[in-house]
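S.K.: Fold the following for me, if possible:
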Amino acid sequence: MLQNIGLPGLLLIAVVVLVLFGRGKVSSLMGEVGKGINAFKQGVKESSDDVNSAGKELTDEMNREDARRDQKLRDVTPHEVPRDRDRV
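M.R.: Got it, this is the predicted structure:
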């Protein structure tokens, strides 16, 4: 349905909207649309910043847990093998 609307159709719609609502109403409406778009962009940016900081905190916590676990583990492999056991 909307694929058949060309440039003349869009111009006709714009003229009808201007006649019905007036220039002042349409310009204030467009200003509100612009403010809404800016608020949306800012919200998306803040949300992505929150996600990035949460991911960094989680990574830091996992690294601390790995360090604690590594401190608790100790090496039990013998460094020197007695020579008596090598002989059969």
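S.K.: Only C-alpha atoms from now on, for both contacts and neighbour counts.
M.R.: Fine.
S.K.: right, and the helix or strand after the lengthiest helix in the chain?
M.R.: Counting residues, the longest helix in the chain under DSSP state H turns out to be helix 23-72. Elements were assigned by DSSP states H and E; along the chain past helix 23-72, the next helix or strand is helix 83-86.
S.K.: contacts for that following helix?
M.R.: Helix 83-86 is contacted from outside by no residue at all, using Cα atoms under 8 Å, 6 or more residues apart in numbering.
S.K.: Let's compare: structure for the following, please.
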Amino acid sequence: MGSFSIWHWLIVLLIVVMVFGTKKLKNMGSDLGGAVKGFKDGMKDGSADPASPAVPPSSAHVAHTPAAADKAPIDVETKTRS
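M.R.: Model (predicted):
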């Protein structure tokens, strides 16, 4: 078994184009390109300096401090008798 010649690849390409059509192949190519670009961007973001925070401090989530009424003890027996 030898390697495939250029004629073998042209026949395979012709069959693929006949089965899927040029429009579907174009859409698949653009989807694949978008996926590769997204992967590269993700790898670039992942290799950032680990000491720097991922979220800027201005948009960081602020913890809610409960009010004084939330800290009062709850009498469970009173609530269940009502």
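S.K.: starting at the chain centroid, how far to the longest helix of the first structure?
M.R.: 6 Å (Cα atoms, centre = their mean, to the nearest Å).
S.K.: what about Ala14 of the first structure, which SS state?
M.R.: When classified by DSSP: H, G, I helix; E, B strand; the rest coil, Ala14 of the first structure comes out as helix.
S.K.: Tell me how far it lies from Gln71 of the first structure.
M.R.: Using Cα to Cα, to the nearest Å, Ala14 of the first structure is found at 71 Å from Gln71 of the first structure.
S.K.: again with Ile37 of the first structure
M.R.: For Ile37 of the first structure relative to Gln71 of the first structure (Cα to Cα), the value is 51 Å.
S.K.: Leu11 of the first structure too?
M.R.: Distance, Leu11 of the first structure to Gln71 of the first structure, by Cα to Cα: 73 Å.
S.K.: How about Phe40 of the first structure?
M.R.: Separation of Phe40 of the first structure from Gln71 of the first structure (Cα to Cα): 47 Å.
S.K.: The two: which has the busier surroundings?
M.R.: More crowded of Phe40 of the first structure and Gln71, by other Cα atoms under 10 Å: Phe40, with 12 against 9.
S.K.: State the distance from the more buried one to Asn4 of the first structure.
M.R.: According to Cα to Cα, Phe40 of the first structure stands 31 Å off from Asn4 of the first structure.
S.K.: I'd like to check what contacts stretch 8-23 of the second structure. Which residues are they?
M.R.: When contacts are defined by Cα under 8 Å, 6+ apart, stretch 8-23 of the second structure is touched by residues Leu25.
S.K.: once the structures are aligned, where does that stretch end up in the first structure?
M.R.: Per the alignment by TM-score structural alignment, stretch 8-23 of the second structure matches residues 9-24 in the first structure.
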